[in-house]
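Visitor: Structure, please.
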Amino acid sequence: MKNFKLTIILLMLTTIVFAQKSPRKQVNGTIGHVSVDIDFGAPSVRERVIWGELVPYNQVWRAGANENTTISFDEEVTIKNKAIYAGKYGFFIIPKEDSDWTIILSSENDAWGSNSYNENEDVLRMNVTPQIVEENQEELNYSINNEGIEIAWEKVRLFIPIK
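Guide: A predicted model of the protein is given here:
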């Protein structure tokens, strides 16, 4: 009986010790002549219900896994007719079930997740319309093109136009 209990305990500890965090990813690109860097944890769908369950609706989400996502600009950009100065920003999203989603850039750029998110540190809030597509994006992905930033995960795509 002692050996059985010891085996169970060792199996449980092995699962905890070897559980993997979502991989950290960096995406770099340019918008016009501005260098843009995005650093994020890239979770996978893994047959889970993402929107409304893993990522609850109407709550601030860190736009990735583990440490919060950050976006850096090496020069000033314009988002939604607002000047965003060169610098590093925390990036958050508020997903909504039946309406536009809220995109947030925050001056708080070194938090763990969204637990310490403070609305008073918002630099920008804007609404974007999520696009629902047929193709499943298994791992969260960010891409940068000359028009802005695209976020793709599961069957949702978001686009943030940047000038």
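Visitor: from here on, contacts and neighbour counts on C-alpha atoms
Guide: Fine.
Visitor: Please identify the buried residues of stretch 107-117?
Guide: For stretch 107-117, burial by neighbour count (16 or more other C-alpha atoms under 10 Å) applies to 107, 108, 109, 111, 113, 114, 117.
Visitor: this one as well, want them side by side:
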Amino acid sequence: MKKLLIGGLSALCLFISNPMTGQEEDKVNYSKEELKFSKMDASPMDLALYRDKNDMAVARVIYSRPQKRNREIFGKLIPYGEIWRTGANEATELTLYQDMKVADATVKAGTYTLYTIPGEKEWTVILNNKTNTWGAYEYSAKEDKVRIKVPVRKAPNTIESLSMAFQESGKGADLLIGWDDSYVKVPFQSMK
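Guide: Take a look at the predicted model:
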């Protein structure tokens, strides 16, 4: 019992004589060599944001950007006629902050998964209700909210990384999706 009391008293004296703040503790316990961060993803995540004239967010797309790396993309890496997550890693996510028309379909504000079925001359663009999915493995046509077809366009130059951007048009914006030597435009129109 005497040893336990003396040992505990010694530890208390040591603690009182050398108090450390949280910052000092961080310096002591976490040196640069101990920090471990993951490497940059081969297909980094990015986003495209559409804002209206009042600078209010209208739509946002979050997607991963695979690289061309001298590969044949459409018809080879991304087969024609098959469902695609429209990016890499997690399936691409589209958030609408207000009700919108996508082509002729009315879509309520909310978050959807953006899938596509690439073809040589046209793509099928799909907004699906099931979100937070990896790839297209959990895709179910039963969850489709909207399916539209859009023509494939020839890009004026090679697009090295899958790229998405909103481009204003009329009462809304087109979502441009481009990679390699082609791109598509997905029309979004404000309901206001």
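Visitor: thinking again about what came up before, which of the buried residues of stretch 107-117 of structure 1 sit farthest apart?
Guide: Comparing every pair within these by C-alpha to C-alpha identifies 107 and 113 as the most remote, at 14.2 Å.
Visitor: In structure 1, what stretch matches stretch 22-35 of structure 2?
Guide: Aligned using TM-score structural alignment, stretch 22-35 of structure 2 spans no residues in structure 1.
Visitor: which outside residues touch stretch 184-191 of structure 2?
Guide: Residues outside stretch 184-191 of structure 2 that contact it (C-alpha atoms under 8 Å, 6 or more residues apart in numbering) are 98-103, 123, 125, 150-153, 170-178.
Visitor: Among those, which lie within strands?
Guide: Under the assignment DSSP state E, the contacts of stretch 184-191 of structure 2 contribute 100-102, 123, 125, 150-151, 153, 172-178 to strands.
Visitor: which residue in structure 1 lines up with residue 94 of structure 2?
Guide: Under TM-score structural alignment, residue 94 of structure 2 pairs with residue 71 in structure 1.
Visitor: Please report how far its match lies from residue 142 of structure 1.
Guide: Residue 71 of structure 1 sits 11 Å away from residue 142 of structure 1, going by C-alpha to C-alpha, to the nearest Å.
Visitor: Following the longest helix anywhere in structure 2 in sequence, what is the next regular element?
Guide: Ranked by number of residues, the top helix in structure 2 under DSSP state H is helix 2-17. Using DSSP states H and E, the helix or strand that directly follows helix 2-17 of structure 2 along the chain is helix 22-29.
Visitor: Now that next one: buried residues?
Guide: Residues of helix 22-29 of structure 2 classed as buried by neighbour count (16+ other C-alpha under 10 Å): none.
Visitor: average offset between the helix or strand that it is followed by and structure 1?
Guide: For helix 22-29 of structure 2, the following helix or strand on the C-terminal side (DSSP H and E) is strand 45-51. Comparison of strand 45-51 of structure 2 with structure 1 after fitting gives an average deviation of 1.4 Å (mean C-alpha distance after the TM-score superposition for structure 1).
Visitor: which residues are in contact with strand 45-51 of structure 2?
Guide: With C-alpha under 8 Å, 6+ apart, strand 45-51 of structure 2 has contacts from 57-65, 164-166, 173.
Visitor: again, only using 10 Å
Guide: 56-66, 87-90, 92-96, 163-168, 172-176 (C-alpha atoms under 10 Å, 6 or more residues apart in numbering).
Visitor: Weed out the non-buried ones from those residues.
Guide: Buried members of these, scored by 16+ other C-alpha under 10 Å, are 58-66, 87-90, 92-96, 163-166, 168, 172-176.
Visitor: what ranges do the helices span in structure 1?
Guide: Per DSSP H, structure 1 carries helices over the ranges 2-18.
Visitor: Just the terminal-to-terminal distance for stretch 94-106 of structure 2.
Guide: This stretch, stretch 94-106 of structure 2, spans 15 Å end to end (C-alpha to C-alpha).
Visitor: residues contacting the residue minimising distance to the centre of structure 1?
Guide: The centroid of structure 1 falls nearest to residue 63 when counting by C-alpha atoms, centre = their mean (1.8 Å). For residue 63 of structure 1, the contact set (C-alpha under 10 Å, 6+ apart) comprises 40-43, 55, 69-70, 90-95, 103-104, 113-114, 140, 151.
Visitor: if you set the cut-off to 7 Å instead, what comes out?
Guide: Counting by C-alpha atoms under 7 Å, 6 or more residues apart in numbering, residue 63 of structure 1 touches 69, 91, 92, 93.
Visitor: Mind putting the buried residues of stretch 107-117 of structure 1 into JSON lines with distance to residue 17 of structure 1?
Guide: What follows is these, written out as JSON lines (distance: C-alpha to C-alpha, whole Å):
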{"residue": "107", "distance to residue 17 of structure 1": "34"}
{"residue": "108", "distance to residue 17 of structure 1": "30"}
{"residue": "109", "distance to residue 17 of structure 1": "28"}
{"residue": "111", "distance to residue 17 of structure 1": "24"}
{"residue": "113", "distance to residue 17 of structure 1": "21"}
{"residue": "114", "distance to residue 17 of structure 1": "24"}
{"residue": "117", "distance to residue 17 of structure 1": "29"}
